[in-house]
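> Build the 3D model from these lines:
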Amino acid sequence: MRLIRRRLAFVAAAVLLVLTGGCGPATPEHITLTLATFGQFGYDDLIPGYEFTHPGITVRQVRTEQGGPYHQDLLGKLQNGQGLADIQAVEEGHLADVLAQSDKFADLAKVGPADVKPGRWLEWKYEAGRSKDGKLVGYGTDIGPLAMCYRKDLLEAAGLPTDPGSVKTMFATWDSYFAAGDKYVKRTHGKAWFDSAAQNFNAMVNQLPVGYLDRQDHPTLETNTALKAAWDQVTTAVRQGQSAGLTAFADDGNNGLRTGAFATKVCPSWMLGIIEQQAGPANAGKWAITDAFPDGGGNWGGSYLAVPAASPHQREAAALAAWLTAPEQQLHAFRVSGNFPSQVDAFTSADLLSEMNGYFGGALSGQVFVAQARKVGKPQYKGPGDGKIQETVIAPALKSVEHGADPGAVWQQVLIGVHRVVP
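This next block holds a predicted model:
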């Protein structure tokens, strides 16, 4: 069914472009545009449609599986000025590092198609793609409203409720979530409640008004009591045996999805595609999703498409980026990968609201994430180094706690490590 849907999406996209005359400037000579992405953006089936209606353009997508290595590579290329793609995807956790080098990117408000207006996007998503001097560095792709995914069969085997109402109550707050985790560990004689301390902590931090950095780009960890409380809560759960101690998106984390090594997982919308891909057909229907998340909603993730100033085809690249971030294409990306659109028209689309995910037991996943997205206020400010703090300081620190280190002593090392990233 998914393959048929993808083919239909390709045909529909091609027909739409033929009828509308395509998008962007004419290309008298053949050019190749490189598109650098990470993870799953849902563009594989769209690119042939764009090439079909733009016979002078070939699009070569270069995809890196993990976002951390991708962004380290991107920042290195920005520093030496070589090897950049015509379009570079940028995840919101690393966006501040890119905006701080806005002179190395084209202003999409100037080189992009004239009919692409700010009103295409949710206001906060559009504004977050602008540098401090007002340059539009990135077209917004997706956002990451948070829900909770869980294995119905594992909860049922442990005598925990799986019906929607009871599950919502169980996941209402982080206190109730971790309390349920204690029950699960005891009733299953030590099986893990969640996959990774870093995954849960990242979601908890993203819910806070202030994260690792304030708006003056100063580290907050010494004074941010809410952040320290989240650390204490998740590390306590680790010491009680709730974490499987896996690394998300790595081999052990993917294997944990296949083997049922844990019962619950924080689920931004883009996680659905990852779970389906890695857990595999054998686990279809065992996973479920609820429009509930501890202590309300939140946003985790979402990306942008930016055009480096070094590209010799800035206008053509901007036209492709604009097309990929149009509502129709973003709806397709959601159906394929779970990446929830940031475009206003897509957000209210009947197609989105009626989207049903067979892998997750027929859940109306569009409605789930519309409900969760409506709970998101203004996203937390993330300054330069935010993503690096999470990936090179926080995640390894929590991994050491999962391996038995004392959380208090590790926290002191975190404070030192953060100041190495952001002096």
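> alpha carbons only for contacts and neighbour counts from here, please
Fine.
> Contacts only, for residue 176.
The contact partners of residue 176, by CA atoms under 8 Å, 6 or more residues apart in numbering, come to 169, 170, 294.
> Take those and keep only those in helices.
169, 170 (DSSP state H).
> Can you tell me which of the contacts of residue 176 are buried?
For these, a burial check counting by 16 or more other CA atoms under 10 Å picks out 170, 294.
> Among the contacts of residue 176, which one sits closest to residue 140?
Here the nearest of the contacts of residue 176 to residue 140, counting by CA to CA, is residue 294; it sits at 26.6 Å.
> now the spatially most central residue of the chain, nearest residue through space, not along the chain?
When CA atoms, centre = their mean is applied to the chain, the residue found nearest the centroid is residue 301 (3.4 Å). Spatial nearest neighbour of residue 301, chain neighbours left out: residue 144 (4.9 Å); criterion: CA to CA, 6 or more residues apart in numbering.
> got the contacts of residue 176 as CSV, with distance to residue 71 columns?
Formatted as CSV, the contacts of residue 176 follow (distance: CA to CA, whole Å):
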residue, distance to residue 71
169, 38
170, 36
294, 29
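> now the other sequence, so there's something to compare against:
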Amino acid sequence: MTRRRSAWIVAAAVCVLTGSCGSTTPQQITLTIATFGQFGYEDLLAAYRFNHPGITIRQERADQGGPYHQDLLTKLKTGQGLADIQAVEEGHLADVLAESAKFNDLARIGPREVRPERWLPWKYEAGRTKDGKLIGYGTDIGPLAMCYRKDLLQAAGLPTDPGSVKAMFATWDSYFRAGEGYVRRSKGKPWFDSAPQTFNAMVNQLPVGYLDTENHSTLETNTAIKAAWNKITAAVAQGQSAGLTAFADDENNGLRLGGFATKVCPSWMLGVIEKEAGLDNAGKWAIVDAFPDGGGNWGGSYLTVPQASAHPKEAAELAAWLTAPEQQLTAFRISGNFPSQVAALESPDLLSEQNSYFGGALFGQVFVAQARKVAKPQYKGPGDGQIQESVVAPALNSVEHGADPDAAWQQVLLGVHRIVP
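As a prediction, the model looks like this:
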């Protein structure tokens, strides 16, 4: 199917769903929308243009999120070059919230029918400032489940049926206890891929993370983070971590060669596993609707409207439309980005989605269940992502290579105070 015909079909469907069949605007305007990676918006934007002849839309899409967000922060400082709609990934949201004066309050300029109830509560709340200003409309989410290699667990004499696996993954204590048994039974094979990835998921579940709401470090007083550090480093000492680098060649090789048995699995990770593990491992991976100590989220984005936009009302209308349940389901079918809207999560189409690579798992049901387990969003102040990526991850890498955990923890404390008070 050609892109033009695909866009026409989407436009026709939107016309039926919304009743917006060829509406016009008073004047011809151009809106720019800046995104990164795969949002699945190309055909949707063509459909919106079809139904709004007075609007021209130009999409600026970066391949990588890291350079995109660095460029966004630079543009915010100068006030130049910003798009009418800027996508922001949740890992960088704290830096944008710190510049809230440079963004429109979507609760004020957006369509009146867009209510907080459209989104899961935690997704909506994470897009607001401390004083209640709504900076972004939520797009996708990355609810966390657990993925595991059935063949590797079976070879180690561990159960592979969902009920037994859910019991193993019920808490971090039970998860690491099962990992200790796996390493012993498999004669030294790793249980999980990476200490930093696993620890990041553990910290994101906590009520308070690296920073408090005044943007001060909590590391000296946050006993829950220190307890998580002790658990993950103890698991490393037992040989449970493969010591691989996230999204690098060594982790991809580990996926292909069976280098570890379990993996923290946000919804978008299924596509990564299928791509990197390859056809030879189809049916060996499984997914279960469980995550140690409850739910969690890793990933997802927001659409913001900078104050620099020449057409903020029209930009907010487009952003609201793109994040409506119908459009989020369309984006999900195109890109695999999991919806954050309540109505979309109740869609029979989503709930019946299967993944043949993972043995026909009803992955729509799995991740809807996991998304509903996520509690109040953890506050993340400016520097939170830098702490994880530049301080904590290298320290855990050093432990994986033989460093003393207590000495590595002291390096974490020193590193954090170079970033925040």
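> Need the counterpart of the residue nearest to residue 301 of structure 1 in structure 2.
Matched to structure 2 by TM-score structural alignment, residue 144 of structure 1 sits across from residue 142.
> quick one, what contacts that match?
By CA under 8 Å, 6+ apart, the neighbours of residue 142 of structure 2 are 266, 267, 268, 297, 298, 299, 300, 338.
> From those residues, list the buried ones, please.
The buried subset of the contacts of residue 142 of structure 2 (16+ other CA under 10 Å) comprises 266, 267, 268, 297, 298, 299, 300, 338.
> Which one of these is nearest to residue 242 of structure 2?
residue 266 (19.2 Å).
> need the contact list for that closest one.
Contacts of residue 266 of structure 2 (CA under 8 Å, 6+ apart): 142, 143, 144, 145, 146, 297, 298, 299.
> Not counting sequence-adjacent ones, nearest residue to the alignment partner in structure 1 of it?
Residue pairing (TM-score structural alignment): residue 266 of structure 2 is matched to residue 268 of structure 1. The shortest distance from residue 268 of structure 1 to any non-neighbouring residue, by CA to CA, 6+ apart, is to residue 146 (4.2 Å).
> Wait, a strand at the one you found?
Yes: counting by DSSP: H, G, I helix; E, B strand; the rest coil, residue 146 of structure 1 is part of a strand.
> show me what contacts it?
So residue 146 of structure 1 contacts 266, 267, 268, 269, 293, 297, 298, 299, 300, 369, 372, 373 (CA under 8 Å, 6+ apart).
> how about the last one, what's its match in structure 2?
Residue 373 of structure 1 is assigned residue 371 in structure 2 as its aligned equivalent, the criterion being TM-score structural alignment.
> Surely that match and residue 299 touch.
No: at 11.8 Å, residue 371 of structure 2 does not count as touching residue 299 under the criterion of CA atoms under 8 Å.
> Between the two, which contacts overlap?
Joint contacts of residue 371 of structure 2 and residue 299 (CA under 8 Å, 6+ apart) are residue 143.
> circling back: mind listing what the residue nearest to the match of residue 373 of structure 1 when sequence neighbours are not counted touches?
Excluding its sequence neighbours, the residue lying closest to residue 371 of structure 2 (CA to CA, 6+ apart) is residue 143, at 5.0 Å. Going by CA under 8 Å, 6+ apart, residue 143 of structure 2 touches 266, 267, 295, 296, 297, 298, 299, 367, 368, 370, 371, 374.
> Could you pull up the residues touching the counterpart of the fifth one in structure 1?
Yep, that's residue 297 of structure 2 we're talking about. Mapped onto structure 1 by TM-score structural alignment, residue 297 of structure 2 lines up with residue 299. Residues counted as contacts of residue 299 of structure 1 (CA under 8 Å, 6+ apart) are 143, 144, 145, 146, 206, 207, 268, 373, 376, 379.
> All the helices of the stretch 251-400 of structure 1, residue numbers only.
251-259, 271-279, 314-324, 327-337, 344-347, 350-353, 365-373, 386-388, 395-402 (DSSP state H, counting those that start in this stretch).
> and the angle for the first one with helix 271-279?
For helix 251-259 of structure 1 against helix 271-279, the angle between stretch directions is 80 degrees (axes from the mean of the first three to the mean of the last three CA atoms, to 10 degrees).
> distance between helix 251-259 of structure 1 and the chain's centre?
Chain-centre distance of helix 251-259 of structure 1: 19 Å, with CA atoms, centre = their mean, to the nearest Å.
> So which residues make contact with that helix?
Contacts of helix 251-259 of structure 1 (CA under 8 Å, 6+ apart): 195, 246, 247, 248, 262, 275, 278, 279, 280, 283.
> Translate residue 200 of structure 1 into the numbering of structure 2.
Aligning on TM-score structural alignment places residue 200 of structure 1 opposite residue 198 in structure 2.
> For the residue lying closest to residue 136 of structure 2 once chain neighbours are set aside, give its distance to residue 203 of structure 2.
For residue 136 of structure 2, ignoring the flanking residues on the chain, the nearest one in space by CA to CA, 6+ apart is residue 304 at 4.6 Å. For residue 304 of structure 2, the distance to residue 203 of structure 2 (CA to CA, to the nearest Å) stands at 27 Å.
> who's more crowded, the two?
residue 304 (28 against 20; other CA atoms under 10 Å).
> separation between that one and residue 96 of structure 2?
9 Å.
> what do those two both touch?
In contact with both residue 304 of structure 2 and residue 96: residue 88, using CA under 8 Å, 6+ apart.
> Tell me, how many residues neighbour residue 419 of structure 2?
So residue 419 of structure 2, with other CA under 10 Å, has 16 neighbours.
> for it, what are its contacts?
383, 386, 387.
> cool, and residue 135 of structure 1?
Counting by CA under 8 Å, 6+ apart, residue 135 of structure 1 has contacts 102, 107, 108, 109.
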